[in-house]
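Chemist: The following comprises the amino acid sequence and a computationally predicted model.
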Amino acid sequence: MTEIRALTSLRFLAAFYVFVFHLHIRWPLAKDSPLAANFLSQGAVGMTLFFMLSGYILAHRYDGERLDWRSYFGNRFARIYPVYVAAALVTLPSMSLTPLTAQDWSLPAASWMALILADATAIQAWFPPMFKYWNNGASWSISAEAFFYAMFPILTPIIAKACTRDKIRWLVAAYLLSFLPAAMYILFDPMGPSATYYSVPIYRFPEFVAGMAAFHLGRSVRIRTAILEVGLVAASAFWVWYLALYGPRFPLYVSHNWINVPVIGLALLTLTRSDSFLARILSVRPAVWAGKISYCFYSFQVLILFSAVDYRDAIIARFPLLKDDVWWTLSLFLPLMAISAAGYYLIEEPFRVKVRGWLNRERKLGVDMSAASSPR
């Protein structure tokens, strides 16, 4: 598979938007600018970009290729699980911030066991009451991705082989389902548990499917790159204006998917084009490098946030300049980048290379045994 460098960079932009959002909801970064503050307060929509990008990239990766299940799941495991476990372990001491007590659960010991088991098997996002505990507030999306990865081999041949009209139907259906649950929540249960609609994988699955359908539809329908670029710039400007003006008026981030999904889909299609000026901008080496470490950046940000919550007063007492929220953000961003780079080079990439080598040896061994057992 040829890497789409601009989409690798786009992944970091999404991770950075989510990071700034997590800071902003704790320490407002735009006190003097209500519109900027509103836009930052909607940073959780970056998750929609993550999920659509995931579906799009996987569809690109396995386009026209017979999917080998062992290789596929081995690569998916190597892609997410080692860093996922590392992020869980380094945030384990922070479980004391939200202790499991009898007030929250009937059996504290059983609750600890259930929480650890759910996280170990990446099924925690299916249980909204777990959202506020331990690393779940950050790792729920990995739980959702695990479900998407499991569904991909089933869906990809169906969407890939569909005619253009059916691909459009898949995309329209995924688009509608991406925000209809949130609309029903707003209309009928606005005071209910929003985490159900925000984090349960089945409610976020349409975003992943929309990414898959967008890729395959883009292969079937040719549109001039210049038209895509003009459309993307105009749509992005409207999207920023909408979030800045109306974003906080809706109680659920996925309620914005009526505009998020089309804009993100347009961005994916545009940045895939090698002759796109916007794609060339995002394909510069530093941006691509940041995109490569973006999974670690997303996964380890909770460690930085927990530490900031615990030690902010002590740090500011020693360094008064950091009382300014912009400097405070920079002071957290730089160490997070360093940790993310270390995680990428010491955990993510070595495990991926090791698993890929193991899978290649297994495949070669299988071919050799098949050849040896065939009649001569």
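Modeler: The structure has been received and is ready for your questions. Numbers count the residues shown, from 1 in each chain.

Chemist: rest of the way, CA atoms for contacts and neighbours
Modeler: Will do.

Chemist: give me the number of residues near residue 277?
Modeler: Look at residue 277: counted by other C-alpha atoms under 10 Å, it has 15 neighbours.

Chemist: so how far is residue 225 from it?
Modeler: For residue 277, the distance to residue 225 equals 9 Å [C-alpha to C-alpha, to the nearest Å].

Chemist: Residue 193 too?
Modeler: Using C-alpha to C-alpha, we find residue 193 at a distance of 43 Å from residue 225.

Chemist: just residue 67 next, same as before
Modeler: From residue 67 to residue 225 the distance is 30 Å (C-alpha to C-alpha).

Chemist: between these two, who's got more neighbours?
Modeler: The neighbour comparison of residue 67 against residue 225 (other C-alpha under 10 Å) goes to residue 225, with 18 against 13.

Chemist: take a look at this one as well, against the first:
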Amino acid sequence: MQTSPTAARPDGARRDYFPALTGLRAVAAGLVLLHHFNPFAPERFGWRLHSLAAETHIGVTVFFVLSGFLIGYRYLGQPVALRRYFANRFARIYPLYFLLTTLTFALLRWQGKPVFLGEYLLNITFLRGLFEQYVYTGIGQGWSLTVEEMFYLSAPLAFLLIRRNARWLWVLPLALVAVGIGLVLLCRLHPWHGLFGSFDFLFQFTYPGRAVEFFVGVGLAWWLRRGAGPWAPGWLTYVGAMGVLLCLGALSLLHGPQIGAFGVLRPAGMFLNNVLLPLLGIGPLLWGLVQENTWLSRWLSSRPLVLLGKSSYAFYLIHMGAVQELVHRWLGSSFLTVLALYGLSMALYWLIEEPLNHWLRRALGRPAPAAPALVR
């Protein structure tokens, strides 16, 4: 068994950056692209292949487990400096999202489509992801950022509890699911724009319903931080990859014989996607990629995959919606549109996302100056 050089170093220090996980982000974004633009028409390729590609929305689940792991691995082992923590989260997520959301609403207005100030405000504050009526407004796929932001907001308190008692690792996600169920039961009595409007909505679009995914990642980070350290049996990468494929196949078997009848819409599919896939697939895969030196980890750590991974956030935001439609209208080819979107996402990363990220981290994370002493 060989351990990855990114997992541990001879002096015992650990790194918080794993190139293979950055490459995995590129794969996850590609899976979401395949889900949204399934090229396998059932009348030509058959329902089995179409259904398999249709369930590649699991890329979002990969993102959620990854977020839990990376935030947990960085912050679980030490008290969280809240100012710097929230400054870093804001700088990483918000600037590009705000700019692209504003551009999206401007393009919608330019195209003559109805645009409402309330929808725009719900989008730029991430609140739209709490309402069924507004979940797909603006950058439609951006609903997942509401889920991410709720995890980021609650993570410091969760990490404090976990450091005191590890049982919170499983108590917290179960408690969040219970709170989500309570919110649905309460909100159904007084429906308001679909706020926690149904159990389907809870387990597909909200943080309480999808908390298990994040806490699988957090649990793995806690385990590795505790000193599971450089140990790995040598086959976790492949077991995890096989688990992901098996869960994907199971979801495709639950897919109905109509376009859009996704397996994840069924209760069994939700359990597969939200619980079994993180536990039996993505979790072991991340552990293996961090600890083992395999051909898969080397491929994901390659320069092209790492570059695509670094720009995957920008790609995720533009791969579907007003920007994508405008590019497709100019080029007239789906293949050329995808290539152009990958190129545009890299440009956005280099020219906007990364410079703003660094600048805001410095500006917002800087300690407040001490109050001047009174002159006597």
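Modeler: Good, I have the coordinates. Bear in mind the structure is a predicted one, so any value in this text is a computation, not a measurement.

Chemist: TM-score them against each other, please.
Modeler: The pair, once superposed, lands on a TM-score of 0.76 when counted by TM-score structural alignment, normalised by the length of the first structure; 330 aligned residues with a C-alpha RMSD of 3.3 Å.

Chemist: how about stretch 334-352 of the first structure, which residues of the second structure does it hit?
Modeler: Mapped onto the second structure using TM-score structural alignment, stretch 334-352 of the first structure covers residues 339-357.

Chemist: First-to-last residue distance for the matching stretch?
Modeler: 25 Å.

Chemist: how about it: buried residues?
Modeler: 340, 341, 342, 344, 345, 346, 348, 349, 353, 354, 356, 357 (16 or more other C-alpha atoms under 10 Å).

Chemist: What residues does the third one make contact with?
Modeler: Okay, so that is residue 342 of the second structure. Listed by C-alpha atoms under 8 Å, 6 or more residues apart in numbering, the contact set of residue 342 of the second structure reads 308, 315.

Chemist: Tell me which helix or strand comes right after the helix or strand containing it.
Modeler: Element membership for residue 342 of the second structure, per DSSP states H and E: helix 334-348. Using DSSP H and E, the helix or strand that follows helix 334-348 of the second structure in sequence is helix 354-365.

Chemist: rewinding a little: tell me the angle the helix holding residue 342 of the second structure makes with helix 354-365.
Modeler: Relative orientation of helix 334-348 of the second structure versus helix 354-365 (axes from the mean of the first three to the mean of the last three C-alpha atoms, to 10 degrees): 40 degrees.

Chemist: Where does residue 19 of the first structure sit: helix, strand or coil?
Modeler: helix (DSSP: H, G, I helix; E, B strand; the rest coil).

Chemist: Counting neighbours, what do you get for it?
Modeler: Residue 19 of the first structure sits with 23 neighbouring residues when counted by other C-alpha under 10 Å.

Chemist: And it, how far from residue 307 of the first structure?
Modeler: For residue 19 of the first structure, the distance to residue 307 of the first structure equals 14 Å [C-alpha to C-alpha].

Chemist: give the contact list for the nearest residue in space to residue 29 of the first structure that is not next to it in sequence.
Modeler: In space, and not counting its chain neighbours, residue 29 of the first structure is closest to residue 325: 5.7 Å by C-alpha to C-alpha, 6 or more residues apart in numbering. Residues near residue 325 of the first structure by C-alpha under 8 Å, 6+ apart: 27, 28, 29.

Chemist: Now do the contacts for the last one.
Modeler: Under the criterion of C-alpha under 8 Å, 6+ apart, the contact partners of residue 29 of the first structure comprise 23, 37, 325, 326.

Chemist: Which of those residues are buried, as a ChimeraX select command?
Modeler: Of those, the buried ones can be selected in ChimeraX as follows, counting by 16+ other C-alpha under 10 Å:
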select :23,37,325
